[in-house]
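Enquirer: Sharing a model prediction with you, sequence too.
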Amino acid sequence: MKALKIAMHGVTGRMGANQHFIRSILEIMKQGGVSLASGERLQVEPILLGRNAEKLKHLAETVAVEVIERPVAYSTEVDQVIADPAVDIVFDAASTQLRPTILRKAIEQGKAIYCEKPLSDDLAAAKQLAAECAAAGVKNGVVQDKLWLPGMRKLRMLRDSGFFGEILGVRGDFGYWVFTGHDPDQPTQRPSWNYRKEDGGGMMIDMFCHWEYLIRNLFGSIDRVLSHATIDIPERIDEAGKPYTCTADDSAYALFVLQNGVTCQFNSSWSTRVRRDDLLTIQVDGTQGSAVAGLRECWIQPAASTPRPVWNPDIPQPINFYDGWQQIPQNTEYDNAFKIQWELFLKHVAGEGEFPWSIQSGVAGLALAVAGQESSDGQKWIQVGESQQ
């Protein structure tokens, strides 16, 4: 079986370089490919694409050599590489606003496509991409990495075992303090485009795409949303050291009511200081027990171990509520979430296994972000399906 050749566009960014190239593709190459049901090993060969030749060269000839002891190919001729008949897959992790253009070129060439989310900052454009994929018959997928995080997999295990009984409610808390850049001793941790709506930035368009697939896969499909988005920090400092006006929301608060009646409350903020177990925690409360999952760990409290609090503000709280939770043991090794999905997609392209995390799934994520924005703008409930018409 020939190696699958992957054109990887946008890998000079933090996520593209670290999670997709280094921790996924290079690790797959290092382990000798992907194991297929036939017993064969599916090999991959990346070609790094972008505009910055210096960054590409460093990844291809320095980083790759450190991991797999040989360089990989790179090019700044994006269109030429996408059109190359030898290329099997085109991957994009670059700008949200440029993504439809890159993907459309790949679809026109009959390539399988795989990409980061959101698909676009425009729902109509995302739907059009899905329609073009279907018409062309190309295999396609969207990154939905949080499904394979150890903490979320433990939640799924608890759900499937019946631990919760009847699920009553879900609460998600995400975020951390992103430094503004005004203090040179506290540099910002995220790129400036994240805080400019005109460049495709915003908490809601970024994270609601995650919450849609995570909620749908763990708890059920979303029926309606009530949300509120804010710009908490009006000015930040960009990569050139210059101040800029923030035009995109950096905090978003939402109630998602599922078709099965369960209510999910999610708070997302880049202007909050963390006092919880992890940067993302999801608490699930049920009739028979509750669980709190972070990115990797998960804690449970069965009904029989639930303390009996009594409201009395006149004395110090006698209960240490953290003591009543039990940490789920680590009974298996968890691979990198991005790498797991990459392996599933590569198998799918090679003809082994279905891949439900498709472009259409990415459209659903963007539709929820659009519904959330409509709700925030109008301060009203929005049926999620109404934003997909």
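Expert: Happy to help now that I have it.
Enquirer: C-alpha from now on. contacts and neighbour counts both.
Expert: OK.
Enquirer: Quick check: which element contains the closest residue to Gln383 other than its chain neighbours?
Expert: The shortest distance from Gln383 to any non-neighbouring residue, by C-alpha to C-alpha, 6 or more residues apart in numbering, is to Arg224 (4.2 Å). When secondary structure is defined using DSSP states H and E, the element that contains Arg224 is strand 222-230.
Enquirer: what about the nearest residue to Leu119 once chain neighbours are set aside, distance to Phe91?
Expert: For Leu119, the nearest residue in space outside its immediate sequence neighbours is Ala126; the separation is 5.9 Å by C-alpha to C-alpha, 6+ apart. Noted for Ala126: a distance of 16 Å to Phe91, by C-alpha to C-alpha, to the nearest Å.
Enquirer: more neighbours, the two?
Expert: A side-by-side neighbour count of Ala126 and Phe91, using other C-alpha atoms under 10 Å, places Phe91 first with 30 against 23.
Enquirer: What's the separation between that one and Pro46?
Expert: 10 Å.
Enquirer: what do these two both touch?
Expert: Common contact partners of Phe91 and Pro46 (C-alpha atoms under 8 Å, 6 or more residues apart in numbering): 6-8.
Enquirer: Among the residues you listed, which one has the most neighbours?
Expert: For the shared contacts of Phe91 and Pro46, neighbours were counted by other C-alpha under 10 Å; the highest total belongs to Met8, with 29 neighbours.
Enquirer: which residues sit in contact with that one?
Expert: For Met8, the contact set (C-alpha under 8 Å, 6+ apart) comprises 46-49, 90-93.
Enquirer: cool, Asn52 as well?
Expert: The contact partners of Asn52, taken as C-alpha under 8 Å, 6+ apart, are 12, 76.
Enquirer: What segments of the chain are helices?
Expert: Secondary structure of the chain (DSSP state H): helices at 14-15, 27-30, 53-58, 64-68, 78-83, 99-108, 123-136, 150-161, 203-218, 337-349, 359-378.
Enquirer: which of the ones you listed is buried the deepest?
Expert: Mean neighbour counts were taken over the helices of the chain using mean count of other C-alpha atoms under 10 Å, and the top value, a mean of 24, falls to helix 359-378.
Enquirer: what does it contact?
Expert: Applying C-alpha under 8 Å, 6+ apart, the contact partners of helix 359-378 are 117-121, 123, 126-127, 129-130, 133, 140-142, 204-205, 208-213, 225-229, 254, 381-384, 386-388.
Enquirer: right, and Gln379 touches Val225 too?
Expert: No: between Gln379 and Val225 no contact is recorded; they are 10.6 Å apart, counting by C-alpha atoms under 8 Å.
Enquirer: here's the one I want to compare it with:
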Amino acid sequence: MPTRSYTVIMNGVTGRMGYRQHLLRSILALRDEGGVVLPNGDRITVEPVLVGRNSEKLARMAQDHGIERYTTDLDAALADPEATIYFDAQVTSERVKSILKAIEAGKHVYTEKPIAETVAEGEELARAAAAAGVINGVVHDKLYLPGLLKLKRLIDSGFFGRILSVRGEFGYWVFEGDLTPAQRPSWNYRAEDGGGMVLDMFCHWNYVLENLFGSVQSVLAKAVTHIDQRWDEQGKPYQATADDAAYAIFELDGGIIAQINSSWAVRVDRKELVEFQVDGTEGSAVAGLFGCRVQHRTQTPKPVWNPDEPTDQDFRAQWHQIPDNTEFGNGFRAQWEEFLINVDAGQPHRYDFAAGVRGLRLADAGYASSREGRRIELGS
């Protein structure tokens, strides 16, 4: 079986998400398990080159995982002709200039989102990638979650009939950092460093909505900074300048209404950290990270409003869990495999920089709606 090896420059994987999901559970897992086997029997293998600002962290990570190459010099890494793919998991504020360097060096680019801080910057990246003819992709991890894959299966089967609405609840309590250390990095709460709930999560919600239900046509949003003082990784207080919550109504193609609350200042009273309820004429579903519960119209109860007596119905018990019916792997790895196959075949990746720009446009519209107190049209 012919084997082709790809060297991937991985910038910013000392952070939690970059390390756990992209390096450890995706690239290193593929390396250690022999790569990706193509339908014709050929094999694609991968080898990472680590890039970051902290040489001690990089050296420790390389030693722990048997990685030969690491550097704090991005330009030197990009000058290596054997390294044909660049991956970016840095803070958002550092992303654009690094990706532009990678494109100029002729590298195929795969990146976390948001791909930039502004629509103009995102469009610049898309134009540069198109002009250079490099394959480009943006992480769309939530589409690969078992819960949303089950939800997609229901949509494709026609289970819902005509879909009426989507209601999403996302978030959890991110500790301020004084009594208990915060479980998210402090830059997430500084607008000047590219932080903010709208910029972060509306890029996610855009691809979830457009790939499952329909393109977003308009948004009415309110962005809020509920907690304005937090403590950083060194225990020092700082002013939180970025929004830590956003409440939005999206109008989609076909008249579907989506309402999504996103907050890092909410305590969880639901089965999973994110849940989407979809209601249709024929049935409803509630999908999370892993599970998906359904209620068909033939099994829908008939509650009667009576404020004088407590209800005797257990409404949550009236829903039925969708079985797995398949083995769900790590979603980040699954999309990495797709991207590598696209690079190997010279084919565009379906979730490209243009998709990342659409996410930025929604975030931009969300901020404009919040500032101006009105509904913002996006158009087709």
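Expert: In hand now; what should we look at? What you see is a predicted model; the values in this text were computed from it and never measured.
Enquirer: returning to that earlier point: how about the residue nearest to Gln383 of the first structure, what's its match in the second structure?
Expert: Structural correspondence for Arg224 of the first structure with respect to the second structure (TM-score structural alignment): Ser218.
Enquirer: Look up how far Ile256 of the second structure lies from that match.
Expert: Applying C-alpha to C-alpha to Ser218 of the second structure and Ile256 of the second structure gives a distance of 11 Å.
Enquirer: Looking at those two, which is more packed in?
Expert: Ranked by neighbour count (other C-alpha under 10 Å), Ser218 of the second structure and Ile256 place Ser218 first, with 22 against 19.
Enquirer: which ones are touching that one?
Expert: Applying C-alpha under 8 Å, 6+ apart, one finds that Ser218 of the second structure lies in contact with 250-252, 375-379.
Enquirer: let's go with 7 Å and repeat that
Expert: Shown here is Ser218 of the second structure, whose contacts under the criterion C-alpha atoms under 7 Å, 6 or more residues apart in numbering are 250-251, 375-378.
Enquirer: For those residues, which entry has the maximal number of neighbours?
Expert: Counting neighbours by other C-alpha under 10 Å, Phe250 comes out on top of the contacts of Ser218 of the second structure with 26 neighbours.
Enquirer: State the distance from it to Ile27 of the second structure.
Expert: According to C-alpha to C-alpha, Phe250 of the second structure stands 35 Å off from Ile27 of the second structure.
Enquirer: And Thr298 of the second structure? What does it align with in the first structure?
Expert: If you follow Thr298 of the second structure across to the first structure using TM-score structural alignment, you land on Ala304.
Enquirer: Give the burial count for that match, as a bare number.
Expert: Under the neighbour criterion other C-alpha under 10 Å, Ala304 of the first structure is assigned a count of 8.
Enquirer: same deal with Val286 of the second structure?
Expert: Using other C-alpha under 10 Å, Val286 of the second structure has 23 neighbouring residues.
Enquirer: Show me what it lines up with in the first structure.
Expert: In the first structure, the residue paired with Val286 of the second structure is Val292, using TM-score structural alignment.
Enquirer: That match reaches Gly286, doesn't it?
Expert: No: no contact is recorded between Val292 of the first structure and Gly286 when judged using C-alpha atoms under 7 Å, the distance being 11.7 Å.
Enquirer: Residues contacting stretch 35-44 of the first structure, please?
Expert: Contact partners of stretch 35-44 of the first structure, identified using C-alpha under 7 Å, 6+ apart, comprise 3-5, 29, 33-34.
Enquirer: Next step: these restricted to strands.
Expert: Secondary structure defined by DSSP state E assigns 4-5, 34 of the contacts of stretch 35-44 of the first structure to strands.
Enquirer: count of residues packed around Asp277 of the first structure?
Expert: Here the number of neighbours of Asp277 of the first structure (other C-alpha under 10 Å) works out to 14.
Enquirer: How about the aligned residue in the second structure for it: what's its closest non-neighbour residue?
Expert: Asp277 of the first structure maps onto Lys271 in the second structure, with residues paired by TM-score structural alignment. Once flanking residues are discounted, Lys271 of the second structure sits nearest to Gly288: 7.8 Å by C-alpha to C-alpha, 6+ apart.
Enquirer: before we move on, the earlier item: who's more crowded, Gln379 and Val225 of the first structure?
Expert: With neighbours defined as other C-alpha under 10 Å, Gln379 of the first structure and Val225 compare such that Val225 has more, 26 against 13.
Enquirer: how about the nearest residue to the more buried one, chain neighbours excluded?
Expert: With C-alpha to C-alpha, 6+ apart as the criterion, Val225 of the first structure has its nearest non-adjacent residue at 4.7 Å, and that residue is Phe256.
Enquirer: which one in the second structure is aligned with that neighbour?
Expert: Residue pairing (TM-score structural alignment): Phe256 of the first structure is matched to Phe250 of the second structure.
Enquirer: hang on, its match packs against Gln259?
Expert: Yes: using C-alpha under 7 Å, Phe250 of the second structure and Gln259 qualify as a contacting pair, with a distance of 6.2 Å.
Enquirer: Would you mind finding the match for Arg41 of the first structure in the second structure?
Expert: Looking across to the second structure (by TM-score structural alignment), Arg41 of the first structure lines up with Arg43.
Enquirer: how close does its match get to Gly329 of the second structure?
Expert: The spacing between Arg43 of the second structure and Gly329 of the second structure, counted by C-alpha to C-alpha, is 19 Å.
Enquirer: Compare these two (neighbour count), which wins?
Expert: For Arg43 of the second structure versus Gly329, neighbours defined as other C-alpha under 10 Å are more numerous around Arg43 (17 against 11).
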